[in-house]
Structures are given as C-alpha cells and as structure tokens.
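1. Predicted model and sequence follow; I will ask about them next.
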Amino acid sequence: MSKQGYHHGNLRQALVEAALRLIEEKGPTGFTLSEAAKSAGVTPAAVYRHFEGREALIEEGARQGYAIFADLMEHAWADGKPSALAAFGAVGRAYLAFARRYPGHYMAMFESGISPNRVPALAPLAERAHAVMERATAALTAHLPADRRPLPAMVAAHIWAMSHGVVELYARGEPGARAPFPPDDLLETGIGVYLRGLGIIDADR
C-alpha cells in the first residue's frame, strides 16, 4: 500500500491492511507500529490520528476478520440447504477456507491474545459466527428424542475446537508438510466419527 491510500482518504484502512500483511509475515507481536506506518507509506505520527496504538490496530484487523468470518459461516450454512448434514459439513469447511484465505485476519482474531469478551466491538461478530454453528447443530439433532439430544452449544463447541485444531496443526504453512492427509479430509472424517459416536447420524453414512 502506497501513500496513494492516504491521499484518497483511506489511511485508516491502509494501516489495517499493512498490519494484516505484517501479522501474516511476522505474527501479531512481531511487528511495530512504525513498520505498519512505513508499509502504508506514512509517518508513525500519522497512525495516531486513527489508532491509539498497535493493539487498537490489531483489534480493528480482528474486527474486520470476525465480520468476514461470520458472513462466510452464514453463507456456508445457507439455511440448512440442501440438507442439514451437507450444510453442517460446509460450515466446517468454511472454517478452513477462512484460515487459508485470510491468514492475517485469522491470526489477529485467534493468536493475538485479543478476546471478544473484553473488546465490545468484537463480541457481537464473534457471537454471530458461533450462532451459525449452534443453529446448524440444532437442525442436525432435531430428529433425536429429547432425552438423547445433546446440547447444541456443546456440540458446536466441540466442532469448533476440532476445526480450530485442524487449522492450527495441519492447515497452516506449506500444504501437506505436517499432515499425512489433506486438512479437509481430516476435518470431515473427524466430524463424521464424532457425529456417529453421538448417534446424530447413522453408522453407514
């Protein structure tokens, strides 16, 4: 990003994009505010017109990431079409797709130490993404008798943790360098084993 962004009145977003590139290259704590300013083509003093400091800059990157993430999750769920099971799988794959396509945002969201619980701007966006998984789980378990139906929030949390684990262990860095199987296959198989174990889907599916 050059100084052209500043001349067009887009300095704030230019700084966010510069920070996201640096986060992707060096990690959330591996860059300075001066480096972000230099990458955006402005002086460090100009940053303070828009952000109080580096953490505020990272928070904005995380906020934008959560908004994109929630949109992707909702698009993947697609109101449970063509079936609750197919849509549920699509939601899991959307998690991996987001981490691959938006690594800077992903790292700002999940690896910077910034928590939606203490940043008011992040909380509703993070909750929107979580709500998609809970709706998907509720739809997928609706056919079970009430006394055998697991809590949607619990199942959603387990699937979320599984998706996050696959991303962190096997979907980051050089493809195939750390896993004997494609991350998408690992996640799909793991979700299948989990859902069958709970009796949510039949053993032969």
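-> The structure has been received and is ready for your questions.

2. Only C-alpha atoms from now on, for both contacts and neighbour counts.
-> OK.

3. Where is the longest helix in the protein?
-> Criterion DSSP state H: the longest helix present in the chain is helix 54-77.

4. So which residues make contact with that one?
-> Residues outside helix 54-77 that contact it (CA atoms under 8 Å, 6 or more residues apart in numbering) are 15-17, 19-20, 28, 32-33, 51, 87-88, 90-91, 94-95, 98, 102, 105-106, 108-109, 112, 114, 121-122, 125-126, 128-129, 132, 136.

5. Report the buried members of the residues you listed.
-> Buried members of those, counted by 16 or more other CA atoms under 10 Å: 15-17, 19-20, 28, 33, 51, 87-88, 90-91, 94-95, 98, 105-106, 108-109, 112, 114, 122, 125-126, 128-129, 132, 136.

6. Measure how buried the residue nearest to R178 when sequence neighbours are not counted is and give me the count.
-> Once flanking residues are discounted, R178 sits nearest to Y170: 5.7 Å by CA to CA, 6 or more residues apart in numbering. Look at Y170: counted by other CA atoms under 10 Å, it has 21 neighbours.

7. dropping in the other structure now:
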Amino acid sequence: MSPKPSAAEVKAKLIEAAIRLLADGGPEALQARKLAAEIGASTMAVYTHFGGMGALVDEVAREGFRRLSANLGGVQETDDPAADILTLALAYRQTVVENPQLYAVTFGQSQPNGQKAALGDMTNEETRQNLSEEGIVAFSYLVRAAERVIKAGRFRPAPEFAVAAQLWSAVHGYITLEVAGYFGDGENGVEQILVPLATTLGVGLGDTLEAATESVRVSIESWRANEGNIDT
C-alpha cells in the first residue's frame, strides 16, 4: 500500500492542479469539484488544506510569483545594466506568454469564482510589508536592475524603488496588452512596441539616445540569438 501523502504534498498537488485547470479552461474551470477530481480526492480536500477557494487562489498567485522570480533570476547580469533591463523585460514577457491564465490570477486581473488574489499597495515602505514575500522577491529583481543602472550613471539619480515601479508599470502594461492580442501574433509586438518603448523609457529616465539605443540593440540581438523568436 502506498503511504498516505503528507498535507504539504496534497497542497502542492492541488496548486498544480489549479494551474492546469486555469491553463486549460480559464478561471471558470477553477472549481473545488474539478480540483478534487484532478488529484483523486474529495472536494473536502480543498477546504481541509486551504480553508476555502479564496486561500487557494492566494497560493496560486504566490506560485505565479515564484515562477516569475525563477525566470528573472535566470537572467545573467552583464557589464551593461541598461541592456539587462530589457533582458529582464523579455524574461518577464516569456513567463506570462507561456501561462497567461496563471498570471492573470497572480496580478488580480482574473477572479476565479469571484475570488481575487490578495494584493497590496507597493507605494510606500509600510504597506509593502503587507505584500506576499513571493511578490516582493519578484519585484526585487527590477529594484536591483534600477539600482545598477543608476549607479552606472545611465539614469539620473532617483530612488531605485520609484524607478523600478516605473519600469514595472511600462513592462507589465505592454505584456498585458500583448497577451490580450492587441499587438498581433507572435513577436510582432516585441519589435514594433517593446523595443522602441525600452529606448523611450531609458531616455526619459536620463540616458542618452545613443547609449539607450545601443543597449537595446545588444539585448534584443542576444535574445534573438538565444531564443530565435524573431526572424531577421
């Protein structure tokens, strides 16, 4: 007889099942009955291990941030911190494109069964403490990138958190629109929107047009070579 799975194992299976259901059927598919069937358990398992669907949705969102952090953490820092910002943006984009339903829940854009993931105000130090640790870790990659580019003298002096929040707003806004289909198929939006946006942001934050253009070129050419996402 197989040993009875631990509570942690059951919770992990439920979270993975929730992510599969989201990917296959969208937020409407995320139901306690379907979750239980996915792992061969009773519906009560959802309530025993999470207390309800609301807490499960929060855990799904935390897993979304963990996966985002894993991909952002895979971006190697180079001697061009401005180029690294676009490389992070491309890693962020790829993460969301591969599982848009998960990230719609993670960022509160989707509410399965009326349940919205708990979010928090990131605009000041006190309220940031209320955010999930996973969300803070994901955002820290952008804060680190902002700090590096400011120290390098490429962006004008400013609080790195504020700069990171501006970068996040622009990148996340672009990705949300791309995933919704507003920029066409494939990587058309990367070429037509994201690349020039990266240059515009760099100049707006204090870089020279020449330096920003060169950093964007370095980053996007590396992405093309490694991913082969854009025909040249």
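-> It's in. Just so you know, these numbers come straight off a predicted model, no measurement behind them.

8. Drop the TM-score for these two in here.
-> The TM-score (TM-score structural alignment, normalised by the length of the first structure) is 0.79; 194 aligned residues with a CA RMSD of 3.0 Å.

9. re earlier: return the subset of the buried ones among the contacts of helix 54-77 of the first structure lying in strands.
-> Counting by DSSP state E, none of the members of those fall within strands.

10. And the helices in the first structure, which stretches?
-> Secondary structure of the first structure (DSSP H): helices located at 4-7, 11-26, 33-40, 44-47, 54-77, 84-101, 103-110, 123-141, 152-166, 183-197.

11. Pipe the ones you listed into a markdown table and attach distance to A203 of the first structure per row.
-> A markdown table is the format used below for these (distance: least, CA to CA, whole Å):
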| stretch | distance to A203 of the first structure |
| --- | --- |
| helix 4-7 | 55 |
| helix 11-26 | 41 |
| helix 33-40 | 52 |
| helix 44-47 | 56 |
| helix 54-77 | 23 |
| helix 84-101 | 14 |
| helix 103-110 | 34 |
| helix 123-141 | 15 |
| helix 152-166 | 18 |
| helix 183-197 | 6 |
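
12. Is it correct that G104 of the first structure is in contact with E24?
-> Yes. Between G104 of the first structure and E24 there is a contact under CA atoms under 8 Å: 4.6 Å.

13. Looking at the two, which is more packed in?
-> Higher neighbour count among G104 of the first structure and E24: G104, with 27 against 17, using other CA under 10 Å.

14. picking that back up, so which of the helices of the first structure is the most surrounded?
-> helix 103-110 (a mean of 24; mean count of other CA atoms under 10 Å).

15. which other residues reach it?
-> 20-24, 27-28, 58-59, 61-66, 98-99, 114-115.

16. Kindly state the distance between the middle of it and the middle of its chain.
-> 7 Å (CA atoms, centre = their mean, to the nearest Å).

17. tell me the angle that helix makes with helix 123-141.
-> Comparing the axes of helix 103-110 of the first structure and helix 123-141 via axes from the mean of the first three to the mean of the last three CA atoms, to 10 degrees yields an angle of 90 degrees.

18. residues touching L186 of the first structure, list them.
-> So L186 of the first structure contacts V166 (CA under 8 Å, 6+ apart).

19. And it, how close does it get to F88 of the first structure?
-> 15 Å (CA to CA, to the nearest Å).

20. So the residue nearest to R178 of the first structure versus H158 of the first structure, what's the distance?
-> 18 Å.

21. which residue in the second structure lines up with E168 of the first structure?
-> The equivalent of E168 of the first structure in the second structure is T176 (alignment by TM-score structural alignment).

22. Would you quantify the distance from the spatially most central residue of the second structure to P27 of the second structure?
-> Nearest to the mean C-alpha position of the second structure, counting by CA atoms, centre = their mean, stands L68 at 4.6 Å. Distance of L68 of the second structure to P27 of the second structure, computed by CA to CA: 20 Å.
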